[in-house]
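1. just coords:
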């Protein structure tokens, strides 16, 4: 098995056993990026190769002295282009930020660097992270790992494609409205949205209200996802709502007893969610793998009007997104350089009152309490990760599903809001392909702070899904 084919946990072991050098690892990944990336545009702001090799040599020298920085020692890593990286442009996919070079790393990057990774560049994202299609006016569009004519999803599309095409051993993403889960599903990799507060974000404009978005891990194996989560997670006093339970994610994932585990299959929410043909069926194939393990999969009812949840969600989203866009609009000349969807979010929030926001927060609280009642009947919940298959890369977003018009640019992603709005851990697991060879994922949703149990279930599932996971992207240039 070549270096770039190794799972991240195996790569770490090989580096620490000195079976392969950090220089060899860096050279192998840079060669792969050189061959594959021009077709897919997943990695951006790639750093100078000689500089990166010198950093790899420094990691090798540390190992020669018996020193290891941690699990990621010597691993090449590209950071999603929404997170600050010292000395490397952090553009947010916006022309307004094209030349912004942070002086300090974001907290997640600090933790990953402290674990030994070498930052080689950034992964492409949608402008301001909005919309589940990775394109922007700075770097262009990221193309799906399995079909370059199709969207990679987003906003962590660059991360997912880089993983699928073996340009990175493991990747970070972030998730607000499926921004990590959707591209994971569309590129046949795993992506975990951790529990709210599990991975604290800093710097942040607001540390009290802006809790719908979170950073998190992505990988080609569940073990890799768990190991990266262990690096990213942990309380930080600058993020007062971050989780301080001391949980670790480096234990053995195997041995989870699936017999009798109750999984509630929410499907399309009794017809509320418009779904393209084939999505429910391929997800049910994935659920059948869990049944083979002994899980009890049962149809489940949401039990609360989805439209009521959606309306409360819109209020929260508009308030939080508008606050991010507002500073850029202090200069009226910037308006022409901001994408229409971001401007729409800002305009929709202009007349939003505090009373309306608090009313939506009351509704969100009621929804969370209702989700707790569902977990009295089920140990986990399941939903498709997307309502459409990867769409045409030249399309901004799906305007229709099965002839039904989407009333916002993100209504077609409604299936992702339930885990987010309740602050629950949720992992996207690959389940299969359609007749065109396009991938799809399934969301498995865990109980509050149940990240470890969710990872154990996903690991058990992974062992039954090798025929899906071992199906490589068919792009010939990716495998030279």
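-> Arrived safely. Fair warning: this is a prediction, and the values are worked out from it, not measured in the lab.

2. C-alpha only now, for contacts and for neighbours.
-> OK.

3. Return the residues in contact with the spatially most central residue of the chain.
-> With distances taken as CA atoms, centre = their mean, residue 180 lies nearest the centre of the chain, 1.9 Å away. Neighbour list for residue 180: 154-157, 173-174, 191-193, 216, 218 [criterion: CA atoms under 8 Å, 6 or more residues apart in numbering].

4. Could you do residue 309 as well?
-> 363-364, 367 are the contacts of residue 309 under CA under 8 Å, 6+ apart.

5. which of the residues you listed has the most neighbours?
-> The residue in the contacts of residue 309 with the most neighbours, by other CA atoms under 10 Å, is residue 367 (22 neighbours).

6. State whether it is indeed within a strand.
-> No - looking at residue 367 with DSSP: H, G, I helix; E, B strand; the rest coil, it is helix, so not inside a strand.

7. Among the contacts of residue 309, find me the one that's closest to residue 113.
-> Taking CA to CA as the measure, residue 364 is the one of the contacts of residue 309 closest to residue 113, at 36.1 Å.

8. okay, pairing it with this:
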């Protein structure tokens, strides 16, 4: 019966609807799997009481179906509020900060029938692509427990890989849905910015870098969750209605044309074998009838970086200034968080304006490329999953990293503009660790990115490779 956890989320949903398995049985399988592997992986945190969850599962069995997620066990990223559960952001002082209400995205998943079993682990404040914090500890990679699961949606991706959940939410500022997807051999979609609304609180006009989004073990599951999460919120100034993507997921992709940006002409250093693994996977596009062309660097990478780190620090300081202003809270912030906040506080209005001007110029240039290409491609990461004891890589391919996040630079051409981007599994390196490819397009082209991803998924067996943690589970 544990083989049922290998099924994709939509297949689990169909089996529940057909009465082939009960919600209670699925919950038991899920909690048994968590008991078996989570002690090593440390992906699910703040897990609710087993008896309480089984009672909720029995109630779901007796109730009319609410939606396609009815009865599916879900663990929510520990940056989002779930009523009755702690929202800690990985900060020990917030260990008992119990949410009084669901966030918009969580409320939408609950309305579709999801059962929330706990949270998934994150780096402190979601900063850095390695999910460790002083409250819950470090999330390890199910494919190799000695290395990182990535972040900031590292707990979500590792839980998916270890089959503790079949679908997961995440968020992405600097690759947080994409980097852990690549390192855990799953799919992570950064949607078009404002497609999935965040909470209508604080400043709502200026910051356009971070977004919520879905993760899963197949693009069709990603599409189904995106449809649940999507839709405007009238209390917010940005956002618009989008057509559902699930009905479009199987559209043909032959005849499309994509541009391969490789390592941006050497601007993004890559660890050994990473580019070779990525380029070997590109042959799959030929099999799908998609033409791949190598594209020269379309914009100055140094300008993109300069724009990014200013706008990111500005955004982080705006959202985390309350924690920083409290001496007690500040004492619990990691050095990287303090560096980011203080850097943002030091920026002038002119600094921010100049950074956004560069962003605007890059937006204009990339849209010229999209007049030629249906999508553009980049590796999802510049490094393989690194030793879980490390805070972050200080050097990549012989090049010193000058910030705690410079090793993730390959994701920022997308993040800076709020473009839709799907990270797809790209196979495994000689070290046995997973790699990923970013497939991104113009704003609003989420469905096309998912169509390419689904065709890729059906043409490959990368995502079917089970992690080593499951060999004895």
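-> Perfect, I can see it now. Since the model is a prediction, treat every value here as computed from it, not as a measurement.

9. care to give me the TM-score?
-> Taking TM-score structural alignment, normalised by the length of the second structure as the basis, the two superposed chains have a TM-score of 0.98; 472 aligned residues with a CA RMSD of 1.1 Å.

10. coming back round to it: ok, the contacts of residue 180 of the first structure in the second structure, which still hold?
-> Here is what carries over to the second structure from the contacts of residue 180 of the first structure, by both residues aligned by TM-score structural alignment, their matches' CA atoms under 8 Å: 154-156, 173-174, 191-193, 216, 218.

11. possible to save the residues you listed as JSON lines with secondary structure, neighbour count and distance to residue 332 of the first structure?
-> Below are those laid out as JSON lines (DSSP: H, G, I helix; E, B strand; the rest coil; neighbours: other CA atoms under 10 Å; distance: CA to CA, whole Å):
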{"residue": "154", "secondary structure": "coil", "neighbour count": "32", "distance to residue 332 of the first structure": "28"}
{"residue": "155", "secondary structure": "coil", "neighbour count": "36", "distance to residue 332 of the first structure": "26"}
{"residue": "156", "secondary structure": "coil", "neighbour count": "36", "distance to residue 332 of the first structure": "29"}
{"residue": "173", "secondary structure": "strand", "neighbour count": "31", "distance to residue 332 of the first structure": "31"}
{"residue": "174", "secondary structure": "strand", "neighbour count": "27", "distance to residue 332 of the first structure": "29"}
{"residue": "191", "secondary structure": "strand", "neighbour count": "36", "distance to residue 332 of the first structure": "38"}
{"residue": "192", "secondary structure": "strand", "neighbour count": "32", "distance to residue 332 of the first structure": "38"}
{"residue": "193", "secondary structure": "strand", "neighbour count": "33", "distance to residue 332 of the first structure": "36"}
{"residue": "216", "secondary structure": "strand", "neighbour count": "25", "distance to residue 332 of the first structure": "34"}
{"residue": "218", "secondary structure": "strand", "neighbour count": "31", "distance to residue 332 of the first structure": "38"}
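
12. I'd guessed residue 457 of the first structure sits against residue 258; true?
-> Yes - using CA atoms under 8 Å, residue 457 of the first structure is in contact with residue 258, at 7.5 Å.

13. what about those two, which has more around it?
-> For residue 457 of the first structure versus residue 258, the count of surrounding residues by other CA under 10 Å is larger for residue 457: 24 against 18.

14. counterpart of that one in the second structure?
-> In the second structure, residue 457 of the first structure lines up with residue 452, judged by TM-score structural alignment.

15. distance from the helix or strand hosting its match to the first structure after superposition?
-> Assessed by DSSP states H and E, residue 452 of the second structure sits inside helix 446-459. Once fitted to the first structure, helix 446-459 of the second structure is off its aligned match by 0.7 Å on average (mean CA distance after the TM-score superposition for the first structure).

16. Show me what that helix is packed against.
-> helix 219-229, helix 283-287, strand 421-428 (3 or more CA pairs under 8 Å, 6 or more residues apart in numbering; DSSP states H and E).

17. Mean neighbour count, these: which tops it?
-> With neighbours taken as mean count of other CA atoms under 10 Å, those reach their highest mean count in strand 421-428, at a mean of 29.

18. Following element in sequence after that strand, please.
-> strand 434-440.

19. so where is stretch 214-227 of the second structure in the first structure?
-> The aligned range for stretch 214-227 of the second structure is 217-230, by TM-score structural alignment.

20. Can you give me the buried ones in the helix holding residue 452 of the second structure?
-> Buried residues in helix 446-459 of the second structure, counting neighbours by 16 or more other CA atoms under 10 Å, are found at 446-457.

21. can you pull the contacts of the closest residue to residue 474 of the first structure other than its chain neighbours?
-> Closest residue in space to residue 474 of the first structure, ignoring its immediate chain neighbours: residue 146 at 6.1 Å, by CA to CA, 6 or more residues apart in numbering. Taking CA under 8 Å, 6+ apart as the criterion, residue 146 of the first structure is in contact with 187, 437-439, 473-475.
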